[in-house]
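Visitor: build the 3D model from these lines:
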Amino acid sequence: MDPELEAFIALFPPATLDDPATERENFTKLATSVPQPDTSAMDVEDRIVPGDPDVAIRVYRPRDAQGAIVWLHGGGYVMGDLDTEHPWAARLAEGSGAVVISVKYRLAPENPFPAALDDVYAVLNWTAGHAAELGVTPDRIAIGGHSAGGGLAATAALRARDEQGPAIRFQLLNQPSLDDRQETWSARNFTDTPWVNRDKIAAMWRHYLEGRPAPSPYAAAARAADLSGLPPAYVASAEFCPNRDENIDYAVRLMQAGVSVELHQWPGTFHGSQAILSAEVSHRQIAELGGALRRALAE
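Guide: Predicted coordinates for the structure are as follows:
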């Protein structure tokens, strides 16, 4: 474990999702303890995307923005909202120079699959249809997220490919949740890792899928048999994370399907440890996400 991260492990709440209401409170407290970014160099606006139901979004628009990304918060499909994601969405906008559309998708267990994906897909379509209003072109729209948000980004990319939906230029997948089967080495063996462990991942999938196996790749992207024709991707994994091996496996399968991929495995890190901003490795992780998105939208 990176020593700069190890000193903060005790400050993270217990790794559990057994009581969603309590865990949402804990997650909010953790998010608000993070130093807030300076957004004076960008416009930040809350909006509503029409849908069934409507979806709340927060738009971060840097000056002279180049491209846009539909960005999806983490929280195990159970926690998180626009406010908890604010520090990271703003930093991504600053680091990439892209318009960031942060999405408040519906949460499980109250709203299991496919509610969150439907919300994300509605915002993706809205973004493509309002590209000119956002100051970007429709061919420079990416999708991405962290943890469960990364999983939603991957499934939305699959759905867009299959339904001939909006053209997605790039996938930015940070420690994504991709496989409900939990059969990889890291998923089976990381039972006591900080913040996220095997039991917490199992609870996450149980809430999202109502205790059943994923019914399709739109619920868990790793179940897709065919990954060809998907957008280029940046995939990042944390060394001490149950998702680590499924992240690496998915990146390799994308490459084998002819998709261009940048894969970064961060040694000494754990799931979500980039929230510890005093650590040098966290600054590198955040900078890489912004840099990868900037490069992808500028090409």
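Visitor: going forward, measure contacts between C-alpha atoms and count neighbours the same way
Guide: OK.
Visitor: please compute how far stretch 166-175 lies from its chain's middle.
Guide: In terms of CA atoms, centre = their mean, to the nearest Å, the gap separating the centre of stretch 166-175 from the centre of its chain is 10 Å.
Visitor: count of residues packed around the closest residue to A257 other than its chain neighbours?
Guide: In space, not counting the residues next to it along the chain, A257 is nearest to S228; the distance is 4.8 Å by CA to CA, 6 or more residues apart in numbering. S228 is flanked by 15 other residues according to other CA atoms under 10 Å.
Visitor: now the other sequence, so there's something to compare against:
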Amino acid sequence: MHRPAVAAEASGAALLWIHGGGYVLGNAAMDDRLARRMSHELGIIVAAVDYRLAPEHPYPAALTDCYEALVWLAAHPEVDSRRMAIAGASAGGGLAAALALMARDRGEVDIAAQILLYPMLDDRTSQRPDPDATLRRLWNNTSNTLSWTAYLGGADPHVAVPARRGDLGGVAPAWIGVGALDLLSDEACSYARRLCDASVDCRLTVVPGAFHGFDAVAPHTGVATRFFDSQCAMLRDYLGLRRPQS
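Guide: Okay, here's the model as predicted:
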């Protein structure tokens, strides 16, 4: 849990952060710096979830853990359950998208917005040839194949994979950001189009020349700062926030 030094005027707003790592690596603490930055910038609580990792714990273990964390956060005495958003990067972005669908289907917790950073949304990307393989940095088709295989196990991808879901209507408004040189760029753009077609407010940011995880590699560059600011703008709009006074 990360709490801001100065709370936003709209008290009780909160964000559930889901870390990346291809569904097989990582933990909540790896994104402490980013979570603190978001908490300070927005003036809200940010909770980062540790979820079980594949292949030891394939689908739906990680998603179940994220949903339980969301329910826990909604019931927290410091949190207004009507002012909650979810966010994640890479595999965490894929889990956030799946979590938004699960929350819609179960109807127990409302999500105000979903923030998806270069999300893993479609296992079918790993099954296609990549003509731009030499341009990839940090994430390529080999990594993608290994991660999806470990995560899915024997699960039905039409149930487990967000991009394979037929009906995206009624999910939380979305912000999707991805680099143009990211292997996951096409699936992110396709998912954004499908959300728009389903009458879901979706803001898509494609960063020219950027690779997978560019903002984590060089967080202080202008392009990474604008990427971060765009996410915060979406969250302010849907959580009813104003820039906190320092």
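Visitor: can you find the partner of the residue nearest to A257 of the first structure in the second structure?
Guide: With TM-score structural alignment defining the correspondence, S228 of the first structure maps onto G169 in the second structure.
Visitor: any idea how far its match is from D65 of the second structure?
Guide: Computed as CA to CA, to the nearest Å, the G169 of the second structure to D65 of the second structure distance reads 24 Å.
Visitor: contacts only, for the match of S228 of the first structure.
Guide: The contact partners of G169 of the second structure, taken as CA atoms under 8 Å, 6 or more residues apart in numbering, are L195, A198, S199, V200.
Visitor: that one in helix, strand or coil?
Guide: Under DSSP: H, G, I helix; E, B strand; the rest coil, the three-state class of G169 of the second structure is coil.
Visitor: any idea how far it is from A69 of the second structure?
Guide: From G169 of the second structure across to A69 of the second structure, the span is 24 Å (CA to CA).
Visitor: what about the longest helix along the first structure, how far off from the second structure?
Guide: Secondary structure assigned by DSSP state H gives helix 280-298 as the longest helix of the first structure. When the second structure is overlaid, helix 280-298 of the first structure sits 1.7 Å from its aligned residues on average, using mean CA distance after the TM-score superposition for the first structure.
Visitor: buried stuff in that helix?
Guide: Residues of helix 280-298 of the first structure classed as buried under the neighbour-count rule (16 or more other CA atoms under 10 Å) are 281-282, 285-290, 292-294, 296-297.
Visitor: Provide the aligned range in the second structure for it.
Guide: Residues 222-240 of the second structure are where helix 280-298 of the first structure aligns, taking TM-score structural alignment as the criterion.
Visitor: circling back to that earlier point, most widely separated two among the contacts of G169 of the second structure?
Guide: With distance counted by CA to CA, no two of those lie farther apart than L195 and S199, which are 6.5 Å apart.
Visitor: residues contacting whichever residue in the second structure pairs up with A128 of the first structure?
Guide: Taking TM-score structural alignment for the superposition, A128 of the first structure sits opposite A74 in the second structure. A74 of the second structure sits next to D80, S81, M84, V109 when contact means CA under 8 Å, 6+ apart.
Visitor: now do the same for the last one: its match in the first structure.
Guide: Just to be clear, that refers to V109 of the second structure. Using TM-score structural alignment as the criterion, V109 of the second structure maps onto P166 of the first structure.
Visitor: surely its match is in a strand?
Guide: No: remark: P166 of the first structure does not belong to a strand; assigned using three-state DSSP, it is coil.
Visitor: please enumerate the strands of the second structure.
Guide: Counting by DSSP state E, one finds strands in the second structure at the ranges 14-18, 45-49, 84-89, 113-117, 174-179, 202-207.
Visitor: any chance of JSON lines for those strands, columns distance to L34 of the second structure and mean neighbour count?
Guide: Formatted as JSON lines, the strands of the second structure follow (distance: least, CA to CA, whole Å; neighbours: other CA atoms under 10 Å):
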{"stretch": "strand 14-18", "distance to L34 of the second structure": "10", "mean neighbour count": "27"}
{"stretch": "strand 45-49", "distance to L34 of the second structure": "10", "mean neighbour count": "25"}
{"stretch": "strand 84-89", "distance to L34 of the second structure": "11", "mean neighbour count": "27"}
{"stretch": "strand 113-117", "distance to L34 of the second structure": "13", "mean neighbour count": "28"}
{"stretch": "strand 174-179", "distance to L34 of the second structure": "16", "mean neighbour count": "26"}
{"stretch": "strand 202-207", "distance to L34 of the second structure": "19", "mean neighbour count": "19"}
